[in-house]
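Student: Sharing a model that was predicted from the sequence below.
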Amino acid sequence: MGEEFTHLTDSGVHMVEVGAKPDQKRRAIASGKIFLDEKTIKMIQSEEIKKGNVLTTAQIAAIQAVKNTSSIIPLCHPLSLTGIEVDFDVNPTFITCTCAVNTLGKTGVEMEAIT
């Protein structure tokens, strides 16, 4: 059982031991599209949303989520992150969000970028 999924063993689950791995610069990038009404996108662009600049708020929320990934997703290692970038590309009917996460460590930051 443990050969296919690194976190599953014959006796249950575990957080994978990475202590013997060397520290390396690691970077992961994840992106997704958020589809909205054209009217809503125009309101976001002209900052007409009553809550203020929603993209700045979303950047802050994304950074906070990345920093807390090991608390949100079971079996993720807590990581020392060296950088987080969250960017938006606004189009007429959708917004593309891209998150890049960097670390110098023993394990990757893919789950942090996705989170």
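Tutor: Structure received. Numbers count the residues shown, from 1 in each chain.

Student: Only C-alpha atoms from now on, for both contacts and neighbour counts.
Tutor: Will do.

Student: Now do the helices for the protein: every range, in order, please.
Tutor: Listed in chain order, the helices of the chain (DSSP state H) span 38-45, 54-67, 69-72, 110-114.

Student: Would you mind finding the most buried of those helices?
Tutor: helix 110-114 (a mean of 21; mean count of other Cα atoms under 10 Å).

Student: How about residues contacting that helix?
Tutor: The contact list for helix 110-114, computed with Cα atoms under 8 Å, 6 or more residues apart in numbering, reads 27-31, 65-67, 69, 76, 99-101.

Student: Dump the helices of the chain into a markdown table; add distance to Val13 as well.
Tutor: Below are those laid out as a markdown table (distance: least, Cα to Cα, whole Å):
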| stretch | distance to Val13 |
| --- | --- |
| helix 38-45 | 44 |
| helix 54-67 | 23 |
| helix 69-72 | 16 |
| helix 110-114 | 18 |
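
Student: Structure two is appended below for comparative analysis:
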Amino acid sequence: MAGEKNLQALLHNMSPVLNDGSYVFSIVESDIPSGVRPVVTVREKEGLTLIVEKSDADAAGLSYEYVAAWITLEVHSALEAVGLTAAISNALKEAGISCNVVAGYTHDHLFVPADRAHDALAALRSFG
């Protein structure tokens, strides 16, 4: 099934959902520590960035500076859709909320400060 490309449809149907838990960004040299189950990995020249549940990071002794909530946009967005990230970023900027966006094959995922999760949801739901 092809993803949605129309920006208005994407914004109207995004259906943001707050996932359970708190998430952190950490970096390791190359190997994912035992017991750590990342939800996202990104290979960079400085190492392997992991986005993991805070409890996994704490248990593995991983360092981190940012604790986030994870919001999934339930709309199936096309990877070539234009404007969704910009519209979301602008709405969250107006609310004073930082956001780190990760695109999956079918959905976009937002990592926002954990203590602002409900504010972020309200800002995102204003499009519907």
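Tutor: Right, received. Where do you want to start? Quick caveat: nothing in here was measured; it's all calculated off a predicted structure.

Student: Now the TM-score, please.
Tutor: TM-score of the superposed chains, computed with TM-score structural alignment, normalised by the length of the first structure, equals 0.37; 57 aligned residues with a Cα RMSD of 2.9 Å.

Student: quick one on the thing from earlier: identify the farthest-apart pair in the contacts of helix 110-114 of the first structure.
Tutor: With Cα to Cα as the measure, no two of these lie farther apart than Ser31 and Cys76, at 20.1 Å.

Student: and Asp119 of the second structure, how many neighbours?
Tutor: For Asp119 of the second structure, the number of neighbouring residues by other Cα atoms under 10 Å comes to 16.

Student: which element is it on?
Tutor: Here Asp119 of the second structure, judged by DSSP states H and E, is contained in helix 117-125.

Student: Return the set of buried residues in that helix.
Tutor: For helix 117-125 of the second structure, a neighbour-count test (16 or more other Cα atoms under 10 Å) marks Ala117, Asp119, Ala120, Leu121, Ala123, Leu124 as buried.

Student: just these now: which is nearest Leu73 of the second structure?
Tutor: Minimum separation from Leu73 of the second structure among those (Cα to Cα) is found for Leu124, which lies at 9.3 Å.

Student: Might one say that the closest one is in contact with Ser89?
Tutor: No - the criterion here is Cα atoms under 8 Å, and Leu124 of the second structure misses it with Ser89 at 9.7 Å.

Student: Now tabulate the contacts of helix 110-114 of the first structure in JSON lines and tack on distance to Gln45 of the first structure.
Tutor: As requested, those are arranged in JSON lines below (distance: Cα to Cα, whole Å):
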{"residue": "Arg27", "distance to Gln45 of the first structure": "30"}
{"residue": "Ala28", "distance to Gln45 of the first structure": "28"}
{"residue": "Ile29", "distance to Gln45 of the first structure": "25"}
{"residue": "Ala30", "distance to Gln45 of the first structure": "23"}
{"residue": "Ser31", "distance to Gln45 of the first structure": "20"}
{"residue": "Ala65", "distance to Gln45 of the first structure": "24"}
{"residue": "Val66", "distance to Gln45 of the first structure": "25"}
{"residue": "Lys67", "distance to Gln45 of the first structure": "27"}
{"residue": "Thr69", "distance to Gln45 of the first structure": "30"}
{"residue": "Cys76", "distance to Gln45 of the first structure": "36"}
{"residue": "Cys99", "distance to Gln45 of the first structure": "20"}
{"residue": "Ala100", "distance to Gln45 of the first structure": "23"}
{"residue": "Val101", "distance to Gln45 of the first structure": "26"}
